[in-house]
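> Structure for the following, please:
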Amino acid sequence: MSFTLQFEPVLAETDLILNGIKLTILLSAGAIILGTALAILLVGLRSLAGGILAFCVDAYVELLRNTPFLVQLFMIFFGLPLLGLRMSGIEAGLLAMTLNLSAYSTEIIRAGVDSTHKSQLEAGLSLALSRLQVFRYIVLKPAFAKVWPALSSQFVLMLLASSICSFISVPELSGSAAIVEQRTFRSFESYIIVTIAYLVIALTLKLGLIGLGHVLFGKRVKPDVIPAIATKGSAA
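Got it, this is the predicted structure:
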């Protein structure tokens, strides 16, 4: 029995595949931006507020980190309509990706925040900075510099996890591949092209994040610079 690869029928559906790639990139970019912003907020609440708010943040993180992303996606897409909140598959996918990424990113950023030496916090407070200013000027940026490789890896994993959104008929790259397969009956060829596409997108994102990390954190904040930063924050 001989088998011959036939890419022509699959390549004839290039527009559909390109639309899937575009949607995958948009979903991932939206989830990375919104998820990181939410994670910073949660880390700030946990560090500055304490008490019941810190407990709620911890509960949120543990809930999302210890349940499958697919279950979270189904709970949002099929469960929220029962409460009167209806959304499209794309909106549900973006929300699920944002919440899932925020939980993992919160734990990663928290590790960087907790590594900040106590003397740096005391130096900021001694200069009459508020706790929010200390968190912003002294804690947050050095924390990001320390955990950026781990955070970048989580971003790439979230990009790849976007394929799960095809389970709720979101026409991202994996969803588009399923449609192409149904139209052409060329399963192997369809997923070879999709595999290459995911590889290119993931490596491009990885290199972009490495470059961004070099731009943002290439020059580490030295201990003797902290008072100058703190003074600037106090004046603000």
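> C-alpha from now on. contacts and neighbour counts both.
Will do.
> any idea which element the residue nearest the centre of the chain lies in?
The residue lying closest to the centre of the chain (C-alpha atoms, centre = their mean) is residue 32, at 3.6 Å. Element membership of residue 32, judged by DSSP states H and E, is helix 14-48.
> Check which helices and strands the helix or strand that that helix is followed by sits against.
Where DSSP H and E defines the elements, the next helix or strand beyond helix 14-48 is helix 51-65. Counting by 3 or more C-alpha pairs under 8 Å, 6 or more residues apart in numbering; DSSP states H and E, the packing neighbours recorded for helix 51-65 are helix 14-48, helix 89-114.
> And this one, please, so the two structures can be compared:
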Amino acid sequence: MMHDFGIVWSERDLMLSGLGNTTILSVLSAAAALFFGFVLTPALMAKQRWLAFTARIFVDVMRCVPFLLFAYIVYYGLPSLGLRLDNWTSGLAALTIYNAAYMAEILRGAWAAQPREPIEAGIAFGFSHIALFRRIILPPLLLAAGPVLGNQIIQIIKDSAFLTIIAIPELTHAASSIQSRHYVPFAAFITAVFLYWGLCLVIEAGVSQVGRLADARR
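A predicted model of the protein is given here:
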């Protein structure tokens, strides 16, 4: 057994490269999904029925489609429509679009739960829509939604493992490569599990810090 882990250690450059790619994919897609979530949230809460309905349809479809199937559609299906993306761009796009729907729903729920008094006071003081959102709505919104957003980022990290199906050299792909060449499935995949766990612990530490900031503001 220790010999198997020794083989994985000898392939540490490949594992670390996979870990690095997973981290980059997760960070970029989480940031982009959060941005598009902010764009979608006002649409979900819009008074115009057609806009709210369109945004709701998108969110509901993304939340009901398995991510693996959606990744297949982006990578294998879009070329049928004339849109060809390389595997890295396809993976990033799939993670971003899919998780933007979850981010939007999380932010919508947190926004709806915010007290109206600060917003009404900001309007009374003459804040524009952008300034009102940036200075009055956004800070408490992020603090309130922080723990749930952190959970969604962890889900993004886990979803990134599915991208091995389109040959993105992320962590699961690296572990599979080591296993297929050296026949050490337990050692390769357990090592990957602990590396994923390490990434999630970093996110959990950030969420805890946001929670402490939110408690300090109360």
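> quick one on the thing from earlier: tell me which residue of structure 2 lines up with the residue nearest to the centre of structure 1.
Residue 32 of structure 1 maps onto residue 30 in structure 2, with residues paired by TM-score structural alignment.
> My guess is its match contacts residue 154. True?
No: at 9.5 Å, residue 30 of structure 2 does not count as touching residue 154 under the criterion of C-alpha atoms under 8 Å.
> Return the residues in contact with residue 101 of structure 1.
By C-alpha atoms under 8 Å, 6 or more residues apart in numbering, the residues touching residue 101 of structure 1 are 31, 32, 35, 36, 154, 155, 158.
> Would you reformat those as JSON lines and include distance to residue 92 of structure 1?
Below are the contacts of residue 101 of structure 1 laid out as JSON lines (distance: C-alpha to C-alpha, whole Å):
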{"residue": "31", "distance to residue 92 of structure 1": "11"}
{"residue": "32", "distance to residue 92 of structure 1": "15"}
{"residue": "35", "distance to residue 92 of structure 1": "14"}
{"residue": "36", "distance to residue 92 of structure 1": "18"}
{"residue": "154", "distance to residue 92 of structure 1": "20"}
{"residue": "155", "distance to residue 92 of structure 1": "19"}
{"residue": "158", "distance to residue 92 of structure 1": "15"}
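> Report the buried residues of stretch 49-63 of structure 2.
Within stretch 49-63 of structure 2, the residues that qualify as buried are 51, 52, 55, 56, 59, 62, 63, counting by 16 or more other C-alpha atoms under 10 Å.
> Find me the equivalent region of that stretch in structure 1.
Mapped onto structure 1 with TM-score structural alignment as the criterion, stretch 49-63 of structure 2 occupies residues 51-65.
> Helix, strand, or coil at residue 70 of structure 2?
Secondary structure state of residue 70 of structure 2, per DSSP: H, G, I helix; E, B strand; the rest coil, is helix.
> what does residue 83 of structure 2 give?
Secondary structure, three-state DSSP: residue 83 of structure 2 is coil.
> Look up how far residue 15 of structure 2 lies from it.
Distance of residue 83 of structure 2 to residue 15 of structure 2, computed by C-alpha to C-alpha, to the nearest Å: 32 Å.
> which ones are touching the aligned partner of residue 114 of structure 1 in structure 2?
In structure 2, the residue matched to residue 114 of structure 1 (TM-score structural alignment) is residue 112. Residue 112 of structure 2 makes no contacts at all, as judged by C-alpha under 8 Å, 6+ apart.
> Residue 48 of structure 1 and residue 79 of structure 1: what is the separation?
Using C-alpha to C-alpha, residue 48 of structure 1 is found at 33 Å from residue 79 of structure 1.
> circling back to that earlier point, chain center to the match of stretch 49-63 of structure 2, what's the gap?
18 Å (C-alpha atoms, centre = their mean, to the nearest Å).
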